[in-house]
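[1] Quick one: sequence and predicted model below, then my questions.
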Amino acid sequence: MPDEYTPEPVPPTVTEVAAAAGVSAATVSRVLTGRVRVSTSARVQVHDAIARLGYVRHRAPRRTDHAAAGLPVAAVVFEPTARLFRDGFCARLLAGAEEELSRRGVPLVTMSATQGTVASTTSFLTAGGVGGVLLVGPPPQHPVAVSLAASLVPVRAAGRPALSIPYADVDNADGARQAVEHLILRGRRTIATIAGPPASPAAADRLEGYRAAMAAAGRQPLIAYGDFTTNSGLHAAAWLLDRTPRLDGLFVANDAMAAGALQALRKAGRRVPEDVAVVGFDDAPLAAFTSPALTTVRQPVEELGAVTAALLLEPRADNPILPTELVVRAST
């Protein structure tokens, strides 16, 4: 008996988005193009309907007549500007992107997408004034990212995003696996992790790599969560020590949290690495200056920025994944 035929799901149309948003199809079109002013309430309704229905605008093939020559690429960072300048990861990523674009004669414009600027940022990015958009850390279903996904503007995320947008990323899962296997080879028996926010795709991939390596070694996972800040690493490490006194290995999902974990271990009278070996992730500049210096997983941040920028100018269908590397220092 032949297999039962299941038809492919029909993607939502502009008309269906308009009906779900309670506006006209013309209003949806205006929101998508950004060329005509639309009231903030109507724009929000359209963004919400696009997110609920999963509408994605069909993109035309990229033009090869150099019509976009000279237009800048916009890098949109989904953090307040003050944090952007304090965040070494963003600075390194944007430096890599800028160097690649400069080599090709294309300027880079950096913007933040805060709650109060959603409408104006979306209008600017979709009005034809930029040749492409590089997204850094878009939160799930952020209206700017959702609108760009439905537009004709070339867009690429640096790091796997939580919505359907082309991206380039580093191998977070394999980096975590390397970290855990290193701790096991160092003779550590009770290995915990401080994972990042569950909504972060990078944090989820690193947690997946930790779980896989622990399962392969026949070990039980021990998990605490932080938010990628130093204070959250301190509190998470203290929580783990209270519940698992025999803890002797710790993989932390970024270096800032690992620095906090080192503080917690020092306060608890636990020596690193004699009592507890610690591995971070990123190889941020601070990793070489913690006490002791931090063993960590190096991700090629500048290369990620360069590759993502290049893919905006020379698109391809796949989402490239860059390798990571374990850097061994005194904390293990």
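    Now that the structure is in, tell me what you want to look at.

[2] Could you use CA atoms for every contact and neighbour count after this?
    Noted.

[3] so how far is residue 277 from residue 293?
    11 Å (CA to CA, to the nearest Å).

[4] Pick out whichever of these two has more residues nearby.
    Per other CA atoms under 10 Å, whichever of residue 293 and residue 277 has more neighbours is residue 277, with 25 against 18.

[5] I'd like to know how far that one sits from residue 232.
    Residue 277 is 19 Å from residue 232, by CA to CA.

[6] which neighbours do residue 293 and residue 277 share?
    Residues touching both residue 293 and residue 277 (CA atoms under 8 Å, 6 or more residues apart in numbering) are residue 331.

[7] what number of residues lie near residue 42?
    17.

[8] Give the other helices and strands that the helix or strand where it lies contacts.
    Element membership for residue 42, per DSSP states H and E: helix 40-53. Packing partners of helix 40-53 (3 or more CA pairs under 8 Å, 6 or more residues apart in numbering; DSSP states H and E): helix 14-21, helix 25-33, helix 143-149.

[9] A further structure is provided below for comparison with the first:
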Amino acid sequence: MVAPRPPGPRSPTLEQVAEYAGVSRSTVSRVINQVSTVDPELREIVERAIEATGYVPNHAARSLVTRRTDSVALVVSEPAGREFAEPFLSRIFTDPYLGRITAGALEVLRPEGIHLVIMPADAPAHQQVLRYLRQGHVDGVLIISSHVADPLPQQLCDLHVPAVLSARPGRPLPMSYVDVEQQTGARLAAERFIALGRKHPATVCGPLDTTAGQDRLAGFRSALAVHGYAWVPAEPGDFTRAGGERAARTLLTAYPETDALFVANDLMAEGAMQALRDLGRRVPEDVAVVGFDDSVSALACRPQLTTIRQPLEEMAAEMARLLLARIREPEGRPRSVIFHPEIVERGSA
């Protein structure tokens, strides 16, 4: 049973918490700062004393000493010069990708007492976001960006801001990143079509100014080349549902014989299947469809979407772990962690 809070007009001090718990001031400080070597029983005693006394740690004062904010930014970066079928803010907050990345990162950050700040960084907000990061409001940055021309990763390297990328960078950088074997995933889609006996495969690929778009297209084409396909039709989309629908209409108009369609993410695949319905093409009878991600969009499709699963929650958790390691050891060697994809067979192929 927790003892009643001691009376007093002022907030209790660290020393009063230590006296109440019967421990030293340094022990209380170690518990508050989440030092992992504190004995669990001792930690519980101190936490009870904090609750009983109503002590509130002075995070501002602690930040002056530790130079830590206990906050990490999740920056969704979008460089200038690209057109999308949907507005930027609408895309990032309706795309299941961001929700899964956020959930995976929080699994690691929340137990460490670290807050996650989501920051959209499209072209109009880019300098504002960069200024915020430069001013030290967060301890590090998780960057969602695979755009080859995005200047933000290089800028953060130049500023020595701890950061981890969600994909292989477009050019070599001394920055940790997490990715999936993109070409392997696309190869699994191609092999599925070959196993089904499809003769006219095509792809709605991702944006070709992204590493994911480039790698998935290259993997799909190279896997089919082994089976004698010297050319595979492709139409770039923008990773949105509307963009996938638009690209599929263009592709199917130009190549009506298409009987197998690899779509570079599930959200675009959902749009592509709408285009197929509008054109009177049945899935999978007339056209087999395979997506990429294994997101909630795959389950929303009718029939449900066969797709390439990338374990986004696990990938985001690894990003968070790499970032915490970088924050604690700024001079440590940057690391890459590559995950393995797998095909999830459902009704579309």
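    That came in fine, so what should we check first? Small disclaimer: the values here were computed from a predicted structure and weren't measured.

[10] Let me see the TM-score of these two.
    Superposed pair, TM-score by TM-score structural alignment, normalised by the length of the first structure: 0.75. Supporting alignment: 267 aligned residues with a CA RMSD of 2.0 Å.

[11] In the second structure, what stretch matches the helix holding residue 42 of the first structure?
    Using TM-score structural alignment, helix 40-53 of the first structure lines up with nothing in the second structure.

[12] and that helix with helix 25-33, angle?
    Angle of helix 40-53 of the first structure versus helix 25-33, following axes from the mean of the first three to the mean of the last three CA atoms, to 10 degrees, is 80 degrees.

[13] And the following helix or strand past helix 40-53 of the first structure against the second structure, how far off on average?
    For helix 40-53 of the first structure, the succeeding helix or strand toward the C-terminus, using DSSP H and E, is strand 73-77. With mean CA distance after the TM-score superposition for the first structure, strand 73-77 of the first structure departs from the second structure by a mean of 1.2 Å once superposed.

[14] So the aligned partner of residue 209 of the second structure in the first structure: helix, strand or coil?
    In the first structure, the residue matched to residue 209 of the second structure (TM-score structural alignment) is residue 199. Per DSSP: H, G, I helix; E, B strand; the rest coil, the local secondary structure of residue 199 of the first structure is coil.

[15] ok, residue 199 of the first structure - contacts?
    By CA under 8 Å, 6+ apart, the contact set of residue 199 of the first structure is 140, 162.

[16] Spatially central residue for the second structure, please.
    Central residue of the second structure (CA atoms, centre = their mean): residue 101, 3.7 Å from the mean position.

[17] separation between residue 129 of the second structure and residue 118 of the second structure?
    Separation of residue 129 of the second structure from residue 118 of the second structure (CA to CA): 11 Å.

[18] Give the aligned equivalent of residue 223 of the first structure in the second structure.
    When the second structure is aligned by TM-score structural alignment, residue 223 of the first structure is paired with residue 234.

[19] Now for that match: which residues touch it?
    Contacts of residue 234 of the second structure by CA under 8 Å, 6+ apart are 202, 203, 204, 205, 251.

[20] For it, which non-adjacent residue is closest in space?
    Using CA to CA, 6 or more residues apart in numbering and skipping residues adjacent in sequence, the residue nearest residue 234 of the second structure is residue 203, 4.8 Å away.

[21] Might you calculate how far the one helix or strand the one you found maps to sits from the centre of the chain?
    Taking DSSP H and E as the criterion, residue 203 of the second structure maps to strand 201-205. Mean C-alpha position of strand 201-205 of the second structure versus that of the full chain (CA atoms, centre = their mean, to the nearest Å) differs by 24 Å.
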